[in-house]
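Asks: With the sequence up front, the predicted model follows.
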Amino acid sequence: MSTTPGPATDGEIPAYLAAVGLAGLVDIHVHFLPEPMLRKVWAFFDEAGVRYGVPWPITYRFDEPTRLRVARRLGMRVIPALTYPHKPGMATWLNEWCREFADRVPDAVHCATLYPEPGVGDYVAAAVTAGARLFKVHLQVGEFAADDALLDPAWAVLAEHRVPVVLHGGSAPAPGRHTGPDGVGRLLGRHPGLVLVIAHLGMPEYHAFADLAERYPGVHLDTTMAGTDFADRFAPLPAGYRQRLLALGDRVVLGSDFPNIPYPYAHQLQALARLDLGDEWMRRVLWTNGARLLRLGAD
């Protein structure tokens, strides 16, 4: 098992992809947001030194057209627009913005989100009918439990249609009232057919979320920030975890958090390559698994 060294700079990404036999990347964890909301997110991360004790400079702080050009140049063949509400009534207008984004950006992935509120099942069903292929749920920002009973109708729709959901359930970079694997485990007990993509490999509860991936065939893990020098400062991969990633190779998916990352995009690919799990594992993570989840080429 050999692993091609990862790219040291963004400019080296095309040569790296060619070396491992890929024409591009499927990154499932990318944020495009309404501009006023994005500015608030960036302002939040600008205070990360106070909030988390770790500076978090935004590497790709550009306007939307520039960010789209950069994403394509980095090798993204499709571009998700993950959004997440933090209060009632917010998900519906975010879903409308996501639909409009998908209409005007040819290579966009039509995304949607949800919040525990009356009618959530109806607007999730409407988003799926309209073509949403990827949902985002952020338990930390939204401050709600994955197994909140209000969400049951929405989860039922998503399980029935096998629509993947990128779910931030781990307790990094700071724990929330509803973070951690327990609520997600209860959710899966009620809706075992869900296709959940656990963001950040579930950091720092890596092993507990890997347990859920082993127990439920629809559970995947996305690599966002995992193994980077930045994340290793507060949530390093634990002993024995590398072999679990190898065993779960068909359900590990590339994620990055672009554009809201404090290092060059290439560093995420470099961090994965230095796990030394082989080029075939890298091909599955960087392309095959994400393409399957998003049904690329299936339409």
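Replies: Received it, and whenever you're ready, just let me know what you need.
Asks: Going by C-alpha atoms from here, please, whenever you check contacts or count neighbours.
Replies: OK.
Asks: residue contacts, Val26?
Replies: By Cα atoms under 8 Å, 6 or more residues apart in numbering, the contact set of Val26 is 76-78, 254, 286-288, 290-291.
Asks: quick one: secondary structure of the nearest residue to it once chain neighbours are set aside?
Replies: Using Cα to Cα, 6 or more residues apart in numbering and skipping residues adjacent in sequence, the residue nearest Val26 is Trp287, 5.1 Å away. Classification of Trp287 by DSSP: H, G, I helix; E, B strand; the rest coil places it in helix.
Asks: circling back to that earlier point, of the contacts of Val26, closest to Leu139?
Replies: Here the nearest of the contacts of Val26 to Leu139, counting by Cα to Cα, is Leu254; it sits at 20.4 Å.
Asks: hang on, isn't the closest one packed against Leu286?
Replies: Yes - with contact defined as Cα atoms under 8 Å, Leu254 counts as touching Leu286 (5.3 Å).
Asks: Overlap in contacts, these two.
Replies: Common contact partners of Leu254 and Leu286 (Cα under 8 Å, 6+ apart): 26-27.
Asks: separation between Trp287 and Gly11?
Replies: Here Trp287 is placed at a distance of 19 Å from Gly11 (Cα to Cα, to the nearest Å).
Asks: So which of the two has more stuff around it?
Replies: Comparing Trp287 with Gly11 by other Cα atoms under 10 Å, the one with more neighbours is Trp287, at 21 against 12.
Asks: can you pull the contacts of that one?
Replies: The contact partners of Trp287, by Cα under 8 Å, 6+ apart, come to 22, 24-27, 253-254.
Asks: Throw those into CSV and include secondary structure and distance to Leu158, thanks.
Replies: Converted to CSV, those look like this (DSSP: H, G, I helix; E, B strand; the rest coil; distance: Cα to Cα, whole Å):
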residue, secondary structure, distance to Leu158
Leu22, coil, 30
Gly24, coil, 28
Leu25, strand, 25
Val26, coil, 21
Asp27, coil, 21
Val253, strand, 19
Leu254, coil, 21
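Asks: out of these, what pair is the most spread apart?
Replies: The span of the contacts of Trp287, defined through Cα to Cα, is set by Leu22 and Val253 at 14.9 Å.
Asks: more crowded one of these two?
Replies: Legend: neighbour count by other Cα under 10 Å for Leu22 and Val253, higher for Val253 (29 against 17).
Asks: take a look at this one as well, against the first:
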Amino acid sequence: MEEGEGVKSSNQPDIRLSSPFSWRGESFPPILDSESPDHLSRIRDLGIPYIFDIHTHFFPETVMKLIWRWFDNVNWAIGYRLPEKERVERLHHNGIKRFTTLNYAHKVGMASSLNDWTYANYKNWEGAIPFGTFYPEEGVLSYVKQAVDEYKFQGFKLHCEVSKLNLNHPELAETFLYLLEKQIPILIHTGTAPLPGEFTGIQFFKPFLETYPTLKIIVAHMGAHEISAYASLLSAYPNLALDTTMVFVDFLATGKIEEVDAAVSYLETYQDQIYFGSDFPNIPYNLNHPITKILDLPISDLAKQKILYKNAENLFFK
């Protein structure tokens, strides 16, 4: 399939049927064929001017295609396999006017070049909030300082599973202390879903959090498959937060039904520490699906306002 083609057409089988990851219900939400952002009127009724997506990915084209190839191998349909410009248009089309530029490194020497690429391109993506990344290697503090001081990046992304990254690695200590001093947030994929890694899970995350208790941290996917364990830390650590990426959706790669259902109450209880995330463009359904699922949850309008918009606004612009 070439870049720019849709994932599914009327005469094309749905590869999601043979995915190793399970789904809730008997039918799958659509992919692009019938994209209709009917949630826009609903968010306007809630007084939400636009949606702030804390978890969207931007990689150089060659890297992005390699990532999509991995997803293809497990029949994880990429809903937005589109050229970069069209992907940004899809975000805007769905009312997502601000979004992050998440990427991550999986080997030495990669992180700095990703930061350079993001800096060179993010101004072409209207509404983008530039995020960098880093890796345990020589010179890591130097290029992180460059990303903050020169590039004016507003956050960083780490992926403990893909990067085989131990958050407690001593080579990263100075970098974490620097980001703590600057109060720069870090969005971390530390949970064991959809697949566990050598250094994923609460047993690695908790000692890291105890070492840097006031560091601004956003845990991707609410820490799935250990949502309750991560949520239990929120009261004691006010600078800790979770994002909803691929949690309250019909695709259960990042949560079991009972785990996801039990997590709904956390959105109300910890409404100031929850951010909406989509994982765009690597999602096997339309963007309106995760948004609508949040809107349909039995939580207060105020909680929905904070999760979909206000919390991220306060994090970056307060």
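Replies: Received the coordinates, thanks. These numbers were taken from a predicted model, which means no experiment stands behind them.
Asks: What does the superposition give as a TM-score?
Replies: After superposition, the two chains reach a TM-score of 0.90 (TM-score structural alignment, normalised by the length of the first structure), with 283 aligned residues with a Cα RMSD of 1.7 Å.
Asks: Please produce CSV containing the contacts of Val26 of the first structure, extended by distance to Met37 of the first structure.
Replies: Below are the contacts of Val26 of the first structure laid out as CSV (distance: Cα to Cα, whole Å):
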residue, distance to Met37 of the first structure
Met76, 23
Arg77, 25
Val78, 22
Leu254, 25
Leu286, 29
Trp287, 29
Thr288, 32
Gly290, 27
Ala291, 28
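Asks: and which of those residues is nearest to Val165 of the first structure?
Replies: The nearest member of the contacts of Val26 of the first structure to Val165 of the first structure, counting by Cα to Cα, is Gly290 at 12.2 Å.
Asks: Look at that closest one and give its secondary structure.
Replies: helix.
Asks: Tell me the spacing between it and Ala172 of the first structure.
Replies: Using Cα to Cα, Gly290 of the first structure is found at 23 Å from Ala172 of the first structure.
Asks: in what helix or strand does the residue mapped onto Gln203 of the second structure from the first structure lie?
Replies: Matched across to the first structure, Gln203 of the second structure falls on Asp182, judged by TM-score structural alignment. Per DSSP states H and E, Asp182 of the first structure falls inside helix 181-190.
Asks: Moving C-terminal from that helix, which element do we reach first?
Replies: With DSSP H and E, the next secondary element past helix 181-190 of the first structure is strand 196-198.
Asks: how big's the offset between that next one and the second structure?
Replies: Relative to the matching residues in the second structure, strand 196-198 of the first structure has an average distance of 0.5 Å after the fit, by mean Cα distance after the TM-score superposition for the first structure.
Asks: In the second structure, which residue range corresponds to the helix or strand following that strand?
Replies: Downstream of strand 196-198 of the first structure, the first helix or strand assigned by DSSP H and E is helix 206-215. With TM-score structural alignment applied, helix 206-215 of the first structure matches the range 227-236 in the second structure.
Asks: Return the distance of the matching stretch from the chain's centre.
Replies: 18 Å (Cα atoms, centre = their mean, to the nearest Å).
Asks: Okay, buried residues for that stretch please.
Replies: The neighbour-count check on stretch 227-236 of the second structure (16 or more other Cα atoms under 10 Å) flags 227-228, 230-231, 234 as buried.
Asks: again, but for stretch 105-113 of the second structure
Replies: By neighbour count on 16+ other Cα under 10 Å, the buried set for stretch 105-113 of the second structure is 105-106, 109, 111-112.
Asks: residue in the first structure matching Thr175 of the second structure?
Replies: Using TM-score structural alignment, Thr175 of the second structure pairs with Ala154 in the first structure.
Asks: Identify each buried residue in the one helix or strand that match maps to, please.
Replies: Assigned by DSSP H and E, Ala154 of the first structure falls within helix 152-161. In terms of neighbour count (16+ other Cα under 10 Å), helix 152-161 of the first structure has its buried residues at 152-159, 161.
Asks: picking that back up, looking at the contacts of Val26 of the first structure, state which has the most neighbours.
Replies: With neighbours taken as other Cα under 10 Å, the top of the contacts of Val26 of the first structure is Leu254, carrying 28 neighbours.
Asks: Take the buried residues of helix 152-161 of the first structure and lay them out in JSON lines including distance to Leu246 of the first structure.
Replies: Converted to JSON lines, the buried residues of helix 152-161 of the first structure look like this (distance: Cα to Cα, whole Å):
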{"residue": "Asp152", "distance to Leu246 of the first structure": "33"}
{"residue": "Pro153", "distance to Leu246 of the first structure": "35"}
{"residue": "Ala154", "distance to Leu246 of the first structure": "32"}
{"residue": "Trp155", "distance to Leu246 of the first structure": "29"}
{"residue": "Ala156", "distance to Leu246 of the first structure": "31"}
{"residue": "Val157", "distance to Leu246 of the first structure": "31"}
{"residue": "Leu158", "distance to Leu246 of the first structure": "28"}
{"residue": "Ala159", "distance to Leu246 of the first structure": "26"}
{"residue": "His161", "distance to Leu246 of the first structure": "28"}
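Asks: And stretch 196-212 of the second structure, how far out from the chain middle?
Replies: Relative to its chain's centre, stretch 196-212 of the second structure lies at 18 Å (Cα atoms, centre = their mean).
Asks: Pull out the buried residues from that stretch.
Replies: The neighbour-count check on stretch 196-212 of the second structure (16+ other Cα under 10 Å) flags 197, 199-202, 204-206, 208-209 as buried.
Asks: Need the residues you listed in a markdown table (columns: distance to His92 of the second structure).
Replies: Formatted as a markdown table, those follow (distance: Cα to Cα, whole Å):
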| residue | distance to His92 of the second structure |
| --- | --- |
| Gly197 | 34 |
| Phe199 | 35 |
| Thr200 | 33 |
| Gly201 | 34 |
| Ile202 | 35 |
| Phe204 | 37 |
| Phe205 | 34 |
| Lys206 | 36 |
| Phe208 | 36 |
| Leu209 | 35 |
